[in-house]
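Chemist: Here's a sequence, model it:
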Amino acid sequence: MPAAAPTWDPAQYLRHAGHRARPFADLLARVPEPPGGAPRIADLGCGPGNVTRFLADRWPAARITGYDNSPEMLDKAHVDHQGPTEGGGRLDFAHADVRTWAPAEPYDLIVSNATLQWVPEHAERFADWVAGLKPAGTFAFQVPGNFDAPSHRLMREIAGSPRWRDRLAGVLRHADAVLAPEAYLERLTSLGCVADVWETTYVHLLEGGDPVLDWVQGTGLRPVLTALADEPEARTEFQAEYGAALREAYPAGPHGTPFPFRRVFAVARKRG
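Modeler: This next block holds a predicted model:
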């Protein structure tokens, strides 16, 4: 049986909003200006809408729709960000499953921030999304490239241990959740795009007790927390075991806990 879709907690996710937002800002810095003054933009996997807002800040006249399949995230986005923008554009949010979403109208920009790693075989969707771009339109995304990092490796090792494997078998993603940068470049150029693909490792300096555990509880650990939602004692035990392993893997320094985080970026412009 497939694992249940993770349940999301916007408040937990936003606890590290500044660090999480930086890769999206870096991605947008490489996105070319769409032709015309009022672009049509889709944000796939918008979450609570905090970085979708960056799109409205850069293109105030744009019509922007953020899509997500989490009711909790969409509720937060609607309350905090939906409505007209200062430049005469509009920011809206709608329910959609990125696994099946296809453009119903031509877009100037389709963008996705830290979402496609949750979509199995997401590169197979690129052809439909590029086809939905206007001539000279852009498809841009960034995904975590840290599935071999201790944060994810330890999570999988503990979930696969005798204590947990019966409850958590098949719940977590593996290193093949994202492709290598070279593979993304090949996929996008084969679709007729001019593509720019790169990777960056950020070293976030996290504060507080168990900050890496606090980080992953907002993202990568959500499938485990969802699977154990009806067993609060087991959930607490898993967090304690995993937290101890994270403290050893990511020791605190005098100014905080360094947390290296690799990400993969792509900006693909459709030929006009």
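Chemist: Please make it C-alpha for all contacts and neighbour counts, starting now.
Modeler: Fine.
Chemist: contacting residues around Pro181?
Modeler: Taking C-alpha atoms under 8 Å, 6 or more residues apart in numbering as the criterion, Pro181 is in contact with Val197, Trp198, Glu199, Val264, Phe265.
Chemist: was I right about Gly170 contacting Ala3?
Modeler: Yes - Gly170 lies in contact with Ala3 (C-alpha atoms under 8 Å); the separation is 6.6 Å.
Chemist: about what we covered before: mind listing which of the contacts of Pro181 are in strands?
Modeler: Counting by DSSP state E, the members of the contacts of Pro181 that fall within strands are Val197, Trp198, Glu199, Val264, Phe265.
Chemist: Need these in a markdown table (columns: neighbour count and distance to Arg53).
Modeler: Formatted as a markdown table, the ones in strands among the contacts of Pro181 follow (neighbours: other C-alpha atoms under 10 Å; distance: C-alpha to C-alpha, whole Å):
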| residue | neighbour count | distance to Arg53 |
| --- | --- | --- |
| Val197 | 20 | 24 |
| Trp198 | 16 | 24 |
| Glu199 | 16 | 24 |
| Val264 | 23 | 22 |
| Phe265 | 24 | 20 |
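Chemist: Tyr184 in helix, strand or coil?
Modeler: Three-state call for Tyr184 (DSSP: H, G, I helix; E, B strand; the rest coil): helix.
Chemist: Check the one 10 residues further on too.
Modeler: Applying three-state DSSP to Val194 yields a three-state assignment of strand.
Chemist: quick one, longest helix in this protein?
Modeler: Criterion DSSP state H: the longest helix present in the chain is helix 232-249.
Chemist: Can you name the residues in contact with that one?
Modeler: By C-alpha under 8 Å, 6+ apart, helix 232-249 touches Pro150, Ser151, Leu154, Met155, Ile158, Asp210, Val212, Leu213, Leu225, Leu228, Ala229.
Chemist: Stretch 11-25: how far from the chain's middle?
Modeler: Centre-to-centre, stretch 11-25 and its host chain are 10 Å apart (C-alpha atoms, centre = their mean, to the nearest Å).
Chemist: So which of the contacts of helix 232-249 is the closest to Ser70?
Modeler: Ser70 has its nearest neighbour among the contacts of helix 232-249 in Leu225, at 15.3 Å by C-alpha to C-alpha.
Chemist: Which residues are in contact with that closest one?
Modeler: Counting by C-alpha under 8 Å, 6+ apart, Leu225 touches Pro6, Gln217, Arg235.
Chemist: structure for this one too, so we can compare:
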Amino acid sequence: MPAVPVWDPHQYLRHADHRGRAFVDLLARVPEPPGGPAPRIADLGCGPGNVTTLLAERWPAARITGYDNSPDMLERARKLAGPTSGGGRLDFAHADAVHWAPDPAAPYDLLISNALLQWVPGHTDRFADWIAGLAPGGTFAFQVPGNFDAPSHALLRELTGSPRWRQRLDGVLRHGDAVREPAQYLAALAALGCEVDAWETTYLHVLGGDDAVLDWITGTTLRPVLAAFDGDPEERDAFLDEYRIALRRAYPAAAHGTVLPFRRIFVVARRS
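Modeler: Next comes the predicted model:
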């Protein structure tokens, strides 16, 4: 059975500026909610809450709830909870996107999700429940990484499937089809009666420091692998040394930093 990732807010936030950029770009395409000056907003997979606060900046009178299934992330996020500048409220609560659904009797004006759905198997099957939990004219918006074919992920799959690590790490990683293509998301949501805007962007993140790509991946993709090595630091370090060498070859450092190309997929679906 795959190891359950243990999230580290501090490690995740080491690249907060780069990670948050996609949320800002997504938010720029979200239309005004139908709920007037005080819309109800859900941030599904809020993590440490750093980007959830951007929702309060745009809609200071909104009633915003950030949901996550990581106790460590929620502990960090709850430090940001409280009244907002326009008389709204920012709160955080535990929820697992695999099972969570809005109450149709108390619909949201905006459901937004940032880099979560790749962790939710069969997440397109959840779309109908989530759209049903939106007010008429409400919006479901999300972004997911589209880089599962990138060297960072291909090398990791190759390494975990090698003779030395195959038995211990079999089934730990997500499959390459953890996300769909933009056209597939568009078709799925259009079939639910939504007006859909879907696109993709490849960012060229310039990272500083030694082994910058490994440091980035340690905050996200590597979490299940690290969990599988829990209690065995020698084997963990041996695995990381192999992976580090492969990443250095694939992403050579330059005087200006290490360039990490990162493709992301964006979708904004408005309920008719």
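Chemist: got a list of what the residue most central in space within structure 2 touches?
Modeler: The centroid of structure 2 falls nearest to Ala115 when counting by C-alpha atoms, centre = their mean (1.6 Å). By C-alpha under 8 Å, 6+ apart, Ala115 of structure 2 lies in contact with Gly45, Phe142, Gln143, Val144, Pro145.
Chemist: How about Asp75 of structure 1?
Modeler: Neighbour list for Asp75 of structure 1: Pro48 [criterion: C-alpha under 8 Å, 6+ apart].
Chemist: circling back: possible to save the ones in strands among the contacts of Pro181 of structure 1 as CSV with distance to Thr85 of structure 1?
Modeler: What follows is those, written out as CSV (distance: C-alpha to C-alpha, whole Å):
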residue, distance to Thr85 of structure 1
Val197, 31
Trp198, 32
Glu199, 32
Val264, 30
Phe265, 27
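Chemist: The stretch 101-250 of structure 1: strands as residue ranges?
Modeler: Counting by DSSP state E, counting those that start in this stretch, one finds strands in the stretch 101-250 of structure 1 at the ranges 107-113, 133-144, 193-206.
Chemist: Nearest to Ala29 of structure 1, out of the ones you listed?
Modeler: Closest among the strands of the stretch 101-250 of structure 1, using C-alpha to C-alpha: strand 133-144, at 10.9 Å.
Chemist: Is Asp43 of structure 1 in contact with Leu116, as I believe?
Modeler: No - using C-alpha under 8 Å, Asp43 of structure 1 is not in contact with Leu116; the gap is 11.6 Å.
Chemist: returning to that earlier point: of the contacts of helix 232-249 of structure 1, which is the most crowded?
Modeler: Ser151 (25 neighbours; other C-alpha atoms under 10 Å).
Chemist: Pro211 of structure 1 versus the closest residue to that residue other than its chain neighbours, what's the distance?
Modeler: Leaving aside its sequence neighbours, Ser151 of structure 1 sits nearest to Leu246 (C-alpha to C-alpha, 6 or more residues apart in numbering; 6.7 Å). Remark: distance between Leu246 of structure 1 and Pro211 of structure 1 (C-alpha to C-alpha, to the nearest Å) = 9 Å.
Chemist: same check, this time on Leu74 of structure 1
Modeler: Here the distance between Leu74 of structure 1 and Pro211 of structure 1 works out to 26 Å (C-alpha to C-alpha).
Chemist: Ok, Pro144 of structure 1 next?
Modeler: Distance from Pro144 of structure 1 to Pro211 of structure 1, counting by C-alpha to C-alpha: 18 Å.
Chemist: now swap in Arg165 of structure 1 and tell me
Modeler: Computed as C-alpha to C-alpha, the Arg165 of structure 1 to Pro211 of structure 1 distance reads 25 Å.
Chemist: Now do the SS call for Ala16 of structure 2.
Modeler: Secondary structure assignment for Ala16 of structure 2 (three-state DSSP): helix.
Chemist: What's the match for it in structure 1?
Modeler: Superposed on structure 1 with TM-score structural alignment, Ala16 of structure 2 falls opposite Ala17.
Chemist: buried set for stretch 229-240 of structure 1?
Modeler: Applying a neighbour-count criterion of 16 or more other C-alpha atoms under 10 Å, one finds Arg235, Phe238, Gln239 buried in stretch 229-240 of structure 1.
Chemist: Show me which of Arg165 and Pro211 of structure 1 is the more surrounded one.
Modeler: Pro211 (22 against 15).
Chemist: so which helix or strand takes in the closest residue to the more buried one other than its chain neighbours?
Modeler: Distances taken as C-alpha to C-alpha, 6+ apart place Thr257 nearest to Pro211 of structure 1, at 7.3 Å, with adjacent residues excluded. Assigned by DSSP states H and E, Thr257 of structure 1 falls within strand 257-270.
Chemist: so how much does that strand differ from structure 2 once superposed?
Modeler: Once fitted to structure 2, strand 257-270 of structure 1 is off its aligned match by 0.2 Å on average (mean C-alpha distance after the TM-score superposition for structure 1).
Chemist: how many neighbours does the alignment partner in structure 1 of Ala183 of structure 2 have?
Modeler: In structure 1, Ala183 of structure 2 lines up with Glu182, judged by TM-score structural alignment. By the measure other C-alpha under 10 Å, the count of residues near Glu182 of structure 1 is 10.
Chemist: What of the one 5 residues further on?
Modeler: One way to gauge burial is a neighbour count; for Arg187 of structure 1, by other C-alpha under 10 Å, it gives 16.
Chemist: Go ahead and confirm it touches Val130.
Modeler: No - at 11.1 Å, Arg187 of structure 1 does not count as touching Val130 under the criterion of C-alpha under 8 Å.
Chemist: from the ones in strands among the contacts of Pro181 of structure 1, which is closest to Leu55 of structure 1?
Modeler: Phe265 (16.9 Å).
Chemist: wait, what's in contact with that closest one?
Modeler: By C-alpha under 8 Å, 6+ apart, Phe265 of structure 1 lies in contact with Leu27, Ala140, Phe141, Gln142, Val143, Pro181, Val197, Trp198, Glu199.
Chemist: In the residues you listed, find the pair that's most separated.
Modeler: Pairwise distances across the contacts of Phe265 of structure 1 peak at 14.5 Å for Leu27 and Pro181 (criterion: C-alpha to C-alpha).
Chemist: right, and Gly192 of structure 1 touches Leu185 too?
Modeler: No - distance between Gly192 of structure 1 and Leu185: 11.1 Å, which falls outside the contact criterion (C-alpha under 8 Å).
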